[in-house]
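Engineer: I would like to see how this sequence folds:
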Amino acid sequence: MFTITHAKINIGLVIPYKREDGLHEIRSVFVPIDFGDPMEIQIQSLPKESESRFLFRSENHLLGYRHSLFEAVSERGELSRNILTKTFTQLKNHFLEPLEVRIHLQKFLPPEGGIGGGSSNAGVFLRHLFPFTNLNPEEQIHFAKSIGADVPFFLQTSPCFVSGIGDILEPISVAKGYGILAIPPFGLSTGSMYAGLQKSLQKPYGSEVWKSLAEDLIRSLHVGDWAYLQNRLENEFEKIAFQTQPLLKELKLGFFESGADFASLSGSGSCLYGIYKTEEKRNEALPNVSHRFPEMEFRTFSF
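Structural biologist: The predicted structure follows:
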């Protein structure tokens, strides 16, 4: 079966506090986009006395330092460190029968980009494997969360208001959007970004913006009023990212100067995107930003 493991963007991201378990509470809107990793999955039953097995093959399309990052966890490196291998190894004890699972992955989603690359691979992989297991829906969510905080989101395909550590999902309606994604030649590690926030242990505080999303924000997402959302749904990691990599601040300004109605860092990674009113405006802007920031890789997307 052929599928695409889609990336996501964050429209707004707030981290209210650090939880007692050491993880961070988040509030965000996750939106899947049509840029992703093509993946072919073949699942075959084996004789009852057999041992389940996982066969992995990949093509590495990443650029720069990210190419070597993926090589290190591919079948040409140490495959046991690959998130799909880890997922299979932990899930096989729940199979109803022995299985042979073959994966052919074409890797385009950048690590340390904040767009859910590895989590997307794992979530879509689980979506195809869960029907062959003894796990009920609640147990499936719990298992996905054990693989990674963002993995539960990639079990489904709709935009969501996300809270908890990324595991509490409320589907919402988001208008059609057209964007440009910038992939810088550098990454931002999740650990260092969260450490930079220096959030203390505290109880949740009320926020009119994020309390199930205020009505005007829900309306703006539903009709695609991106200009209204700018400065209302912000990514809290930007203040750290812009200090660490000032080029990202210039890039965000560049998106606005090219006609974007909304621009933001995605997640805690280095990818930054702009959203435009129409596909035509998006396409007109692409040569502008590409010329201004030649060190970046740019991808158009829609949702």
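Engineer: contacts, neighbours, all on C-alpha from now
Structural biologist: OK.
Engineer: after whatever helix or strand Ile218 lives in, which helix or strand is next? Please name it.
Structural biologist: Using DSSP states H and E, Ile218 falls within helix 215-223. Where DSSP H and E defines the elements, the next helix or strand beyond helix 215-223 is helix 226-229.
Engineer: any idea how far the helix holding Ile218 is from the chain center?
Structural biologist: The chain centroid and the centroid of helix 215-223 are separated by 22 Å, computed with Cα atoms, centre = their mean, to the nearest Å.
Engineer: before we move on, what about stretch 147-162?
Structural biologist: On the basis of Cα atoms, centre = their mean, stretch 147-162 is displaced by 8 Å from the centre of the chain it belongs to.
Engineer: just stretch 137-147 next, same as before
Structural biologist: On Cα atoms, centre = their mean, the centre of stretch 137-147 falls 17 Å from the chain's centre.
Engineer: please apply the same query to stretch 245-255.
Structural biologist: For stretch 245-255, the distance to the chain centre is 21 Å (Cα atoms, centre = their mean).
Engineer: residues of that stretch that come out buried?
Structural biologist: In terms of neighbour count (16 or more other Cα atoms under 10 Å), stretch 245-255 has its buried residues at 248-249, 251-252, 254-255.
Engineer: what sits up against that stretch?
Structural biologist: By Cα atoms under 8 Å, 6 or more residues apart in numbering, the residues outside stretch 245-255 that reach it are 241-242, 263-264, 270, 272-274, 289, 292-293.
Engineer: quick check, nearest of those residues to Ile103?
Structural biologist: Checking these against Ile103 with Cα to Cα, the nearest one is Ser270 at 27.9 Å.
Engineer: identify the residues contacting that closest one.
Structural biologist: 112-114, 183-184, 186-188, 241, 248 are the contacts of Ser270 under Cα under 8 Å, 6+ apart.
Engineer: how about the helices in this protein?
Structural biologist: Here the chain has its helices, by DSSP state H, at 65-72, 83-91, 117-129, 137-147, 190-197, 215-223, 226-229, 238-244, 246-257, 279-292.
Engineer: re earlier: in the helix holding Ile218, what counts as buried?
Structural biologist: Applying 16+ other Cα under 10 Å to helix 215-223 flags 217-218, 220-221 as buried.
Engineer: to compare with the earlier structure, here is another sequence to fold:
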Amino acid sequence: MKLYSRAKINLFLDIVGQDPLDGYHYIDSLFQEITLCDVIDMNKASEDIVEFEPDSELNKNSTVHKALKLFKERFGIKTCYSIKVKKNIPIGSGLGGGSSNAATVLRFLAKEYRVPFDDLLEIAKNIGSDVPFFLYGGLCRVSGKGELVRKLSHKLKNVYFLIICPDIFISTKEAYSLIKDKNSVLTFPDLENISLITIDFLKKIVYNKFQKIIFNNFSSLGILYENLKKHLKAEIIFMSGSGSSLVAVYDNRLKRMKDFLYLKRQKCFKVFMAKPFYSVS
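Structural biologist: Here you go, the predicted model:
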């Protein structure tokens, strides 16, 4: 069975506090699922096998291993699976690839064994902070430590993305350790009186608390950001998650295509075209 494990971007990301007991941070964020995806081939097998293409350390210990193990233990499943993940979403890019992989496997297993969504959600919370979001997908407000997810009915209108991924790995743990101010002074965007989110509205709300801090600590990423602002025709450019991916936002496919071809000629980083994704289910 071929499954599509899609990435996410953070249109708004604030750090609003920290749990004094476990040290995990509280966030308030607007997540958008996008069409950039890994492809997972999952089939029954004589033993559990998880493989990644290209080959990496993920073959030994990954969110996919954990999702399969926890699901089988929770529901007493004896059937084994061969899982092959073709990675297109760069690792350590702030696009949630690992969390998406885990959620995609969980959704497949839940359908196979008719497991209620709430039970699936409990497993997801024990794998990673972004995994619950990927069980919902689309556009969601995500808060708490990532476990509080509210799916929104809003849609992005005439919005197109370029996802620029330099060869810079930023661990989520390291990024959070750089945050010194744990208190928020911002308010989550007011979406009450709109149904369609336009470029003009995005210009008002796009925010990432990590961005300035990461640019200060990873100067090459900050320099790339400034160069992209000078040379691209994008309406907005921002960092997703804790980095290192940068998102360029367009209201016009032609402008995006011209910039895509320009960036491909640079051959300095990976670049993908993407758009918002909304599940039909």
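Engineer: what's the TM-score for these two chains?
Structural biologist: Aligned and superposed, the two chains score 0.87 in TM-score terms (TM-score structural alignment, normalised by the length of structure 2); 272 aligned residues with a Cα RMSD of 2.4 Å.
Engineer: follow-up on the earlier one: which of the contacts of stretch 245-255 of structure 1 are buried, as a PyMOL select command?
Structural biologist: To isolate the buried ones among those in PyMOL, judged by 16+ other Cα under 10 Å, type:
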select buried, resi 241+242+263+264+270+272+273+274+289+293
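Engineer: let me have the contacts of stretch 245-255 of structure 1 in a markdown table, adding distance to Ser207 of structure 1 as columns.
Structural biologist: Output for those, formatted as a markdown table (distance: Cα to Cα, whole Å):
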| residue | distance to Ser207 of structure 1 |
| --- | --- |
| Ala241 | 24 |
| Phe242 | 25 |
| Ala263 | 22 |
| Ser264 | 20 |
| Ser270 | 26 |
| Leu272 | 25 |
| Tyr273 | 25 |
| Gly274 | 26 |
| Val289 | 35 |
| Arg292 | 38 |
| Phe293 | 36 |
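Engineer: so which of the contacts of stretch 245-255 of structure 1 comes closest to Ser28 of structure 1?
Structural biologist: Out of those, the member with the shortest distance to Ser28 of structure 1 (by Cα to Cα) is Ser264, at 12.4 Å.
Engineer: can you say which of the helices of structure 1 is packed in most?
Structural biologist: helix 117-129 (a mean of 22; mean count of other Cα atoms under 10 Å).
Engineer: burial measure for Gly96 of structure 2, as a count.
Structural biologist: For Gly96 of structure 2, the count of nearby residues is 27 (other Cα atoms under 10 Å).
Engineer: so what does it match up with in structure 1?
Structural biologist: For Gly96 of structure 2, the aligned position in structure 1 is Gly116, judged by TM-score structural alignment.
Engineer: surely its match touches Lys8?
Structural biologist: Yes. Counting by Cα atoms under 8 Å, Lys8 is a contact partner of Gly116 of structure 1 at 6.1 Å.
Engineer: quick one: map Val29 of structure 1 onto structure 2.
Structural biologist: Per TM-score structural alignment, Val29 of structure 1 is aligned with Leu30.
Engineer: list the contacts for its match?
Structural biologist: Going by Cα under 8 Å, 6+ apart, Leu30 of structure 2 touches 10-13, 139-142.
Engineer: nearest to Met1 of structure 2, of the residues you listed?
Structural biologist: Leu139 (26.0 Å).
Engineer: show me what Asn208 of structure 2 aligns to in structure 1.
Structural biologist: Using TM-score structural alignment, Asn208 of structure 2 sits opposite Asn235 in structure 1.
Engineer: who's the closest spatial neighbour of that match, skipping the chain neighbours?
Structural biologist: Leu13 (4.3 Å; Cα to Cα, 6 or more residues apart in numbering).
Engineer: tell me who's in contact with that neighbour.
Structural biologist: Taking Cα under 8 Å, 6+ apart, we find Leu13 of structure 1 in contact with 26-29, 233-237, 267.
Engineer: output those as a markdown table; include the columns distance to Leu99 of structure 1.
Structural biologist: Shown next, in a markdown table, are the contacts of Leu13 of structure 1 (distance: Cα to Cα, whole Å):
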| residue | distance to Leu99 of structure 1 |
| --- | --- |
| Ile26 | 37 |
| Arg27 | 38 |
| Ser28 | 37 |
| Val29 | 36 |
| Leu233 | 45 |
| Glu234 | 45 |
| Asn235 | 42 |
| Glu236 | 43 |
| Phe237 | 42 |
| Gly267 | 35 |
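Engineer: just flag the most distant two among the residues you listed.
Structural biologist: With Cα to Cα as the measure, no two of those lie farther apart than Val29 and Phe237, at 14.6 Å.
Engineer: re earlier: what about the match of Asn208 of structure 2, how many neighbours?
Structural biologist: By the measure other Cα under 10 Å, the count of residues near Asn235 of structure 1 is 21.
Engineer: for the residue nearest to Cys165 of structure 2 when sequence neighbours are not counted, give me its contacts.
Structural biologist: Nearest non-adjacent residue to Cys165 of structure 2, counting by Cα to Cα, 6+ apart: Ser245, 4.6 Å away. Residues near Ser245 of structure 2 by Cα under 8 Å, 6+ apart: 93-95, 163-166, 239.
Engineer: ok, 7 Å please
Structural biologist: By Cα atoms under 7 Å, 6 or more residues apart in numbering, the contact set of Ser245 of structure 2 is 93-94, 163-166, 239.
Engineer: from Asp14 of structure 2, how far out is the match of Val29 of structure 1?
Structural biologist: 9 Å (Cα to Cα, to the nearest Å).
Engineer: pull the longest strand from structure 2.
Structural biologist: For structure 2, the strand with the greatest residue count under DSSP state E is strand 25-45.
Engineer: the inter-axis angle of that one versus helix 97-113?
Structural biologist: Angle of strand 25-45 of structure 2 versus helix 97-113, following axes from the mean of the first three to the mean of the last three Cα atoms, to 10 degrees, is 50 degrees.
Engineer: so how far is strand 25-45 of structure 2 from its chain's centroid?
Structural biologist: Here strand 25-45 of structure 2 is found 6 Å from its chain centre; the criterion is Cα atoms, centre = their mean.
Engineer: with stretch 223-239 of structure 1 instead?
Structural biologist: With Cα atoms, centre = their mean, you get 18 Å for stretch 223-239 of structure 1.
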